[in-house]
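Q: got a predicted model here, sequence first, then my questions.
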Amino acid sequence: MTPACKKRGFASIDIIASWADIVGERYGTRVQPDRLIWPRQPELSDPERPPQPATLVVHTDGPTALMLSHDSPQVIERINTFYGWAAIGRIKIQQKPVAVKRASTRKALRPLTRSEEQQLDAKLETVENDRLREALKKLGAQVIARNAGTAA
């Protein structure tokens, strides 16, 4: 656990690093998790009982805040699924500008030469499942196209 995460109430950086995957495309780049506010825990008589859920504080712009307030039950469910238990009980939305993260654009890969295609087909001819063979061919073509420039 990093000190910055601990200060913000996060047990680890996992939720921040996986935020876009957890909340989906709509909120992944437009909503930023800020901190978790955990309720004070009285002396627990039952150590088996999980702690009370936290409040997740997020930053977003005005229009997204309106959508998020409507979708918050689904977002909470997705976050709790990520954690594996009911860690989040509610979301507190603060309207602040959020720097929209742009998806990095990958440069287009070059097409394979006829020789490279034949070599790849030869390596995959023993794969009996058509869907698996096509998936492996697609992956192999990307690997060859990406690595061919570095091998020279």
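A: Perfect, I can see it now.

Q: use CA for all of it now, contacts and neighbours both
A: Will do.

Q: which residues are contacting stretch 107-119?
A: Stretch 107-119 has contacts (CA atoms under 8 Å, 6 or more residues apart in numbering) with 141-142, 144-146.

Q: let's see 10 Å
A: 120-124, 137, 140-146, 148-149 (CA atoms under 10 Å, 6 or more residues apart in numbering).

Q: try this one side by side with the last:
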Amino acid sequence: MTERRPHKSRNGSDERPRGGRARAVAEMLPDVGRAAFRRFGFVQSAVVSRWAEIVGHRYARVSAPESIRFPQGKRADGVLTLAVASAHAPMMQHVAPDIVERVNRFFGYPAVARVVMRQGTIVPAAAAAPRQPPPSLKPVTAELGESLRAIADPELRAVLEALAQGVAQTSGAPAIGKGRG
């Protein structure tokens, strides 16, 4: 077995050889984000990115997680610090036990024991990153008619034609019903 020797760089210093495959930037971003979130007290960056799913849209509109601090050497019984819109602080104080329960359910173990609130300005997620509507997906009816003629089953062809006409008559993105929050 041959031993790999360090390469000599241009300045004469020893470097270990590079290895591994090329990775896409998107593949490395979760690692970069994870390090930054840990630095600010988050074990999982998903707590921040999925806050609305964890506590519901109603509470996510008026609060945002800032950090989770754990006792020395532990990963349980932490203190979750929230920034809360000032007018909503009394309400959030009353629902703090529910927030602890929901965060612990998200983690799958009793990660948070209590919540500390700090009054601050909350930027709604929708205002932070406005979404662009998807491009129109209206089919070209002439091309569609030709492709549907090849379908032998008349019932299936009729259903697909009705679907295509319905899609062609709509404008913009489909309306999605309001979720619970």
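A: Right, received. Where do you want to start? Since the structure is predicted, the reported quantities are computational estimates derived from the model, not experimental observations.

Q: related to what we said a few turns ago, from the contacts of stretch 107-119 of structure 1, which land in helices?
A: Counting by DSSP state H, these place 120-124, 137, 140-146, 148-149 in helices.

Q: buried ones among those residues?
A: 120-121, 124, 137, 140-142, 144-145 (16 or more other CA atoms under 10 Å).

Q: mind picking the two most distant members of these?
A: Farthest pair in these (CA to CA) is 124 and 145. Separation: 16.9 Å.

Q: residue 92 of structure 1: which of the contacts of stretch 107-119 of structure 1 is nearest?
A: Checking the contacts of stretch 107-119 of structure 1 against residue 92 of structure 1 with CA to CA, the nearest one is residue 142 at 42.8 Å.

Q: grab the nearest non-local neighbour of that closest one.
A: residue 109 (7.2 Å; CA to CA, 6 or more residues apart in numbering).

Q: and the one you found, how many residues sit next to it?
A: 12 (other CA atoms under 10 Å).

Q: give me the residue at the spatial middle of structure 1.
A: residue 21 (2.5 Å; CA atoms, centre = their mean).

Q: structure 1: helices as residue ranges?
A: 3-7, 14-17, 19-23, 25-28, 62-83, 114-124, 130-151.

Q: what's the closest of these to residue 35 of structure 1?
A: Here helix 3-7 is closest among the helices of structure 1 (CA to CA), at 8.3 Å.

Q: and that closest one, which stretch of structure 2?
A: Under TM-score structural alignment, helix 3-7 of structure 1 corresponds to residues 35-39 of structure 2.

Q: and the residue sitting furthest away from the middle of structure 1, how far is that from residue 122 of structure 1?
A: The C-alpha centroid of structure 1 is most remote from residue 115, which lies 38.0 Å away (CA atoms, centre = their mean). Counting by CA to CA, to the nearest Å, the separation of residue 115 of structure 1 from residue 122 of structure 1 is 11 Å.

Q: residue 39 of structure 1 contacts residue 53, correct?
A: Yes: the pair residue 39 of structure 1 / residue 53 is scored as a contact, 7.6 Å apart, by CA atoms under 10 Å.

Q: what lines up with residue 65 of structure 1 in structure 2?
A: For residue 65 of structure 1, the residue aligned by TM-score structural alignment is residue 89.

Q: its match - how many residues pack around it?
A: 18.

Q: contacts only, for the nearest residue to it once chain neighbours are set aside.
A: Distances taken as CA to CA, 6+ apart place residue 119 nearest to residue 89 of structure 2, at 7.1 Å, with adjacent residues excluded. Residue 119 of structure 2 is in contact with 63, 82-89, counting by CA under 10 Å, 6+ apart.

Q: can we see that at 6 Å?
A: By CA atoms under 6 Å, 6 or more residues apart in numbering, the residues touching residue 119 of structure 2 are 83-86.

Q: next one: residue 90 of structure 1
A: Contacts of residue 90 of structure 1 by CA under 6 Å, 6+ apart are residue 55.
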